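A.B. asks: Predicted model and sequence follow; I will ask about them next.
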Amino acid sequence: MTRQLSTIFIVNVVFALALSGPALAECTEAMELRLGEWFVEAEQAARDCLERRPENAEAWAELARSLAVQGRLAEAVEAVDQALVEHPHSGDYTLLLARLWYWQGEHERAIQTLSSLPVGWSDTHDVVVLRREIDLALAAPPDLLASKSYFLVQVGYLAASERPEGWHFRHALGLGVTQRLLAEVNFEGIRRGFGQARFTDFMVGGASEYRFDAGYRMRAGGAYTLNPRFSPLWNAYVEPGFVFEGGLELGLRFWRIEFEQAGINVLNPGVVKYLGPWLFDARYYLGIESGQSLRHSVLGRTGYFFHDDLHVYLGAGLANHADYLEGRQISHEYGLIGLSGIEFGFSQRLHMLVDYQYRHEAASERVLGQHRITAGLRTRF
């Protein structure tokens, strides 16, 4: 996925960039303004310099740096390309171009650019550090919500044996409150058939995630059902976790699902491992209810990223009484579940999601098969 670093982070990194070549006197103003964090003024000073001396490679490079700290990375690439036209063998300008590709998530282009560095540059400190950052980025799973703010609309169709058809919808708004905190509010509706009757439940909920230093993260969320007929009255969870270098994430969810007549506690450890371009996700659910036997279920999913804007997955699970993909009344003795889905990006901001889910459940010598297909759009802002 294309990843634009925050302006503050880019500022800190760009400060470390060494100036190359003989910076002409008329262009030192742009550098001084940039180092003083007057980025718009630094951009204008660099452009003024280029009006007088369009062949000044350092002015093009300084323009690229000023654009980069404003988050205008594509324009910065064009500027540093001009610097390399004037000085094609400059190690500093080549390294700057590689950094710009890396900040845009174009890791292969960054690696290719580094391979064109002049002799003697490959073992320098800045190049070694950048190569290490690229290696870590390639080992980490793609950030499917890189912009941190989004709006999601999903609509689904339900078909089950011996039951009338139903539908499902979900709307969600996610906001990047800070660089570390993501919050979501959502509204969901499900209509299901029971015998010849149909009932509809509406739920309002929310979720959040906060990422601490050193890889620690905390998730929490819940939902409340308005006048429930078959859904829980409310449910809530907390999930501490840790993200390791190399694309490994561990989490442990503590979940309470409360129905009008009874409730159940669910302990849910999970592990996610990214082995680019493959993503593996495994979860175990232990249901604990007073006076009842323990309930177990397992779920595994495998995803594949063809490129930044195309992701597919397949999954399967096995459970007794409940699979806990959603909070609902426990009504079967055992169940099998199959999952599949695709996410496709029309653009960086607009993605389409299509999911299919099949449940095979057995209860009291009756077998129920249920199909659900859901389609939706997610836009980022």
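C.D. replies: Nice, thanks for sending it over.
A.B. asks: Please make it C-alpha for all contacts and neighbour counts, starting now.
C.D. replies: Noted.
A.B. asks: What residues sit buried inside stretch 48-66?
C.D. replies: Neighbour counts using 16 or more other C-alpha atoms under 10 Å place 48-50, 55-66 of stretch 48-66 among the buried residues.
A.B. asks: got it, and stretch 79-96?
C.D. replies: Buried residues in stretch 79-96, counted by 16+ other C-alpha under 10 Å: 79-84, 86-87, 90-96.
A.B. asks: for stretch 29-48, same thing?
C.D. replies: For stretch 29-48, using 16+ other C-alpha under 10 Å, the buried residues are 30-31, 33-34, 39, 42-43, 45-48.
A.B. asks: Name the nearest of those residues relative to Tyr224.
C.D. replies: Phe39 (46.9 Å; C-alpha to C-alpha).
A.B. asks: which element is the closest residue to the closest one other than its chain neighbours on?
C.D. replies: Computed as C-alpha to C-alpha, 6 or more residues apart in numbering, the closest residue to Phe39 that is not its neighbour in sequence is Ser66, at 5.7 Å. For Ser66, the host element (DSSP states H and E) is helix 57-68.
A.B. asks: C-terminal to that helix, what's the next element?
C.D. replies: Criterion used, DSSP H and E; the element after helix 57-68 is helix 73-86.
A.B. asks: Does anything pack onto the helix or strand following that next one? Which helices or strands?
C.D. replies: Once the chain leaves helix 73-86, the next helix or strand it forms, by DSSP H and E, is helix 91-103. Counting contacts by 3 or more C-alpha pairs under 8 Å, 6 or more residues apart in numbering; DSSP states H and E, helix 91-103 is packed against helix 73-86, helix 107-114, helix 125-139.
A.B. asks: okay, now the one to match up with it:
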Amino acid sequence: MSKNNKVLNLYPIDYPFETLILRAKSNPPKLILNPDFQRRYKWDKEGNERASKFIESCLMRIPLPACYFAENEKGNHEVIDGVQRITTIKNFFNDEFRLEGLTIFKELEGKLFSELGDYKNELESTTIRCVVLRKENPKELVKEIFARLNQGAVQLSSQEIRHAIYPGSFDNLLIELGKLPFIETFGRGESGVKEKDSREQEEMILRYFAMQSNLDDYEDKLSKYLDMYISQNQILQEETINNLRNEFKNTLNKCLFVFDDNPFVNTAKDKKRQGLVYYDLLMWDFRNRELEFLTQNKNSIQEKFNELCLDTNFNKTLSGGLQSKSSILRRRILWTEKMAILNG
């Protein structure tokens, strides 16, 4: 490929939503949403909440990522990045879905575009930066650009979103505790190859604190429950943060002591890898256990845990609805019953 075929020939332009939709609806369309290398629209796979959130973001005037178009031989534009956003705008302007799951513009919940009143004009005039690759660019280069653009289009994890939305003293504590050596290496197994990303360590810490209750407010969706917990504890006083830090470290150290530095492992399996189910359960139980009791019964506790891993009723809670409230509480009951024998 020559040097000229490696450098993009492009120009930027800011299009109002109204203009984009007119170009997409023209006959023949001047804006083509489904070129052969583009992904199909998928924001409606599980209802319209994601699409509604995008519309709400537009109303909030949150800066939008640029769209990328490729100019074809007829001078029309093929969308190589931005089809989900533009299709969402087009569908909403056509009254094809009602807004749902809004958190800021709650007064617009359930409304069609035609029912938005003054907000209609605001959406129609909202602009989005579009980068147009001129038709002189080789087709192979256009496809390469699409591939590279979408390599970076990795969906944020739930914890990454929480980190962005709920900054504060509690989030700082999650970051700090997530750097503990044991937490950083959690789940790698004997091979040691599993690397953590997407703030998974911090979500582990959040799980511990959120799971200490009797789960009265738990509605079978762990992510939603964690969202609620961090939102309620976003800003905490220094004394509270210190107490939480000490509590977590002490509880983790108890688990490390009893299980010889390798807790939270299903001992019934050949592959010895830590699991969050066992982490949730043991950290919940050991939090209020006295170190003296754990020391005196260390070997017996290990035996009881081995029994639990082989328990048919326990293993039933690990398949289908793993994080349902009933499964979590059932695991707690089964473990508490085994520990009760040691309590005398």
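C.D. replies: Thanks, I have it. As the structure is a computational prediction, the values presented were derived from the model and not from experiment.
A.B. asks: Superposed, what's their TM-score?
C.D. replies: Remark: TM-score between the superposed chains equals 0.31 [TM-score structural alignment, normalised by the length of structure 2]; 176 aligned residues with a C-alpha RMSD of 6.5 Å.
A.B. asks: Check the separation of the first and last residues in stretch 287-299 of structure 1.
C.D. replies: 14 Å (C-alpha to C-alpha, to the nearest Å).
A.B. asks: In helices only, show me the buried residues of stretch 29-48 of structure 1.
C.D. replies: 30-31, 33-34, 39, 42-43, 45-48 (DSSP state H).
A.B. asks: tell me which element the closest residue to Gly315 of structure 1 other than its chain neighbours is part of?
C.D. replies: Of all residues not flanking Gly315 of structure 1 in the chain, Arg301 sits nearest, at 4.0 Å (C-alpha to C-alpha, 6+ apart). Element membership of Arg301 of structure 1, judged by DSSP H and E, is strand 295-307.
A.B. asks: Now the element after that strand, going C-ward?
C.D. replies: Downstream of strand 295-307 of structure 1, the first helix or strand assigned by DSSP H and E is strand 310-319.
A.B. asks: Which elements pack onto that following strand?
C.D. replies: For strand 310-319 of structure 1, the packing partners by 3+ C-alpha pairs under 8 Å, 6+ apart come out as strand 295-307, strand 334-345.
A.B. asks: just so I have it, where are all the strands in structure 2?
C.D. replies: 10-16, 31-32, 67-71, 77-81, 127-133 (DSSP state E).
A.B. asks: and Phe242 of structure 1, what does it touch?
C.D. replies: 215-217, 249-251 (C-alpha atoms under 8 Å, 6 or more residues apart in numbering).
A.B. asks: ok, those residues vs Ile190 of structure 1, which is closest?
C.D. replies: Gly251 (28.5 Å).
A.B. asks: quick one on the thing from earlier: present the helices and strands packed on helix 91-103 of structure 1 as CSV; the columns should include distance to Phe15 of structure 1.
C.D. replies: Formatted as CSV, these follow (distance: least, C-alpha to C-alpha, whole Å):
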stretch, distance to Phe15 of structure 1
helix 73-86, 15
helix 107-114, 20
helix 125-139, 13
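A.B. asks: So for Gly263 of structure 1, which of those helices sits nearest?
C.D. replies: Closest approach to Gly263 of structure 1 among those (C-alpha to C-alpha): helix 125-139, 40.6 Å.
A.B. asks: now the closest one against helix 107-114, angle please.
C.D. replies: Between helix 125-139 of structure 1 and helix 107-114, the angle comes out at 160 degrees (axes from the mean of the first three to the mean of the last three C-alpha atoms, to 10 degrees).
A.B. asks: elements contacting helix 125-139 of structure 1?
C.D. replies: Applying 3+ C-alpha pairs under 8 Å, 6+ apart, we find helix 125-139 of structure 1 packed against helix 91-103, helix 107-114.
A.B. asks: mind listing what's buried in that helix?
C.D. replies: Those would be 126-127, 130-131, 134, 137-139, for helix 125-139 of structure 1 by 16+ other C-alpha under 10 Å.
A.B. asks: hmm, back to that, Glu144 of structure 2: which of the strands of structure 2 is closest?
C.D. replies: Here strand 77-81 is closest among the strands of structure 2 (C-alpha to C-alpha), at 10.1 Å.
A.B. asks: For that closest one, which helices and strands make contact with it?
C.D. replies: The contact analysis (3+ C-alpha pairs under 8 Å, 6+ apart) places strand 77-81 of structure 2 against strand 31-32, strand 67-71, helix 139-151.
A.B. asks: Pick the most deeply packed of the ones you listed.
C.D. replies: strand 67-71 (a mean of 24; mean count of other C-alpha atoms under 10 Å).
A.B. asks: ok, residues contacting that one?
C.D. replies: Contact with strand 67-71 of structure 2 is made by 77-82, 128-135, 142, as judged by C-alpha under 8 Å, 6+ apart.
A.B. asks: Which one of these sits in the busiest neighbourhood?
C.D. replies: Ile80 (27 neighbours; other C-alpha atoms under 10 Å).
A.B. asks: Quick check: that one vs Glu71 of structure 2, distance?
C.D. replies: Distance from Ile80 of structure 2 to Glu71 of structure 2, by C-alpha to C-alpha: 10 Å.
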